[in-house]
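S.K.: Pasting a predicted model and its sequence here:
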Amino acid sequence: MNKSNWLIWILKAIVAYGIYLIVYGQTTSRLSAFCMSLGIMILLVFAEYAVEQWVERRRERKEKEDEE
């Protein structure tokens, strides 16, 4: 992993902890707050993957159009 990947994962961890604190402030259960923040982080990871795939397909389409 390069430095930018480490930075991204550190930022994701900070966001996850922030979500945990917000949810824990709204509920009384640490377990539910942890599960909700974990679920939101999983959704964020899937969203990041989807955006990467979309950018890659767009880049390939643009390269194909430039060749023609």
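M.R.: Thanks, I have the structure now.
S.K.: hey, let's count contacts and neighbours off CA atoms from now on
M.R.: OK.
S.K.: Show me where this protein has its strands.
M.R.: Counting by DSSP state E, the chain has no strands at all.
S.K.: Where is the longest helix in it?
M.R.: helix 30-67 (DSSP state H).
S.K.: mind listing what's buried in it?
M.R.: Neighbour-count burial for helix 30-67, counted by 16 or more other Cα atoms under 10 Å, picks out 33, 34, 36, 37, 38, 40, 41.
S.K.: From residue 60, how far off is residue 66?
M.R.: Per Cα to Cα, to the nearest Å, residue 66 is found 10 Å from residue 60.
S.K.: Likewise for residue 34?
M.R.: For residue 34, the distance to residue 60 (Cα to Cα) stands at 39 Å.
S.K.: can you check residue 50 too?
M.R.: Noted for residue 50: a distance of 15 Å to residue 60, by Cα to Cα.
S.K.: Structure two is appended below for comparative analysis:
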Amino acid sequence: MSGSCAKKELTTIFLFFIATRIIFALMLNIGYYYLPKGYDVYDNVHKPLDIIFQFNDISNFYSTKWI
């Protein structure tokens, strides 16, 4: 009885492992397909980050200007 139960548990764990791997692979493929590429990365990622962090850059510039 316990051997059959352990085998069923191992089968369930194995199937869950395979299912999570398939879902993870699909998520990676879909995510890679929709990722911005090339100039879209610059326009959509770097420009907003430059706007956000420009104040930090300005403060660093003025703090090191007279050294």
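M.R.: Structure received. All values reported here derive from a predicted model rather than from experimental measurement.
S.K.: What does the superposition give as a TM-score?
M.R.: The TM-score (TM-score structural alignment, normalised by the length of structure 2) is 0.53; 38 aligned residues with a Cα RMSD of 1.3 Å.
S.K.: got any residues that touch both of residue 66 and residue 60 of structure 1?
M.R.: With Cα atoms under 8 Å, 6 or more residues apart in numbering applied, the contact sets of residue 66 of structure 1 and residue 60 do not overlap.
S.K.: what do we get in structure 2 for residue 36 of structure 1?
M.R.: In structure 2, the residue matched to residue 36 of structure 1 (TM-score structural alignment) is residue 8.
S.K.: ugh, wrong one, I meant residue 26 of structure 1
M.R.: For residue 26 of structure 1, no residue is aligned by TM-score structural alignment.
S.K.: what's the answer for residue 9 of structure 1, then?
M.R.: Aligning on TM-score structural alignment leaves residue 9 of structure 1 without a counterpart in structure 2.
S.K.: Next one: residue 9 of structure 1 from residue 35 of structure 1, what distance?
M.R.: Distance of residue 9 of structure 1 to residue 35 of structure 1, given as Cα to Cα: 19 Å.
S.K.: And residue 53 of structure 1, by the same measure?
M.R.: As for residue 53 of structure 1, its distance to residue 35 of structure 1 is 27 Å (criterion: Cα to Cα).
S.K.: ok, now residue 23 of structure 1?
M.R.: Distance check for residue 23 of structure 1 against residue 35 of structure 1: by Cα to Cα, it reads 10 Å.
S.K.: Residue 11 of structure 1 too?
M.R.: Separation of residue 11 of structure 1 from residue 35 of structure 1 (Cα to Cα) stands at 19 Å.
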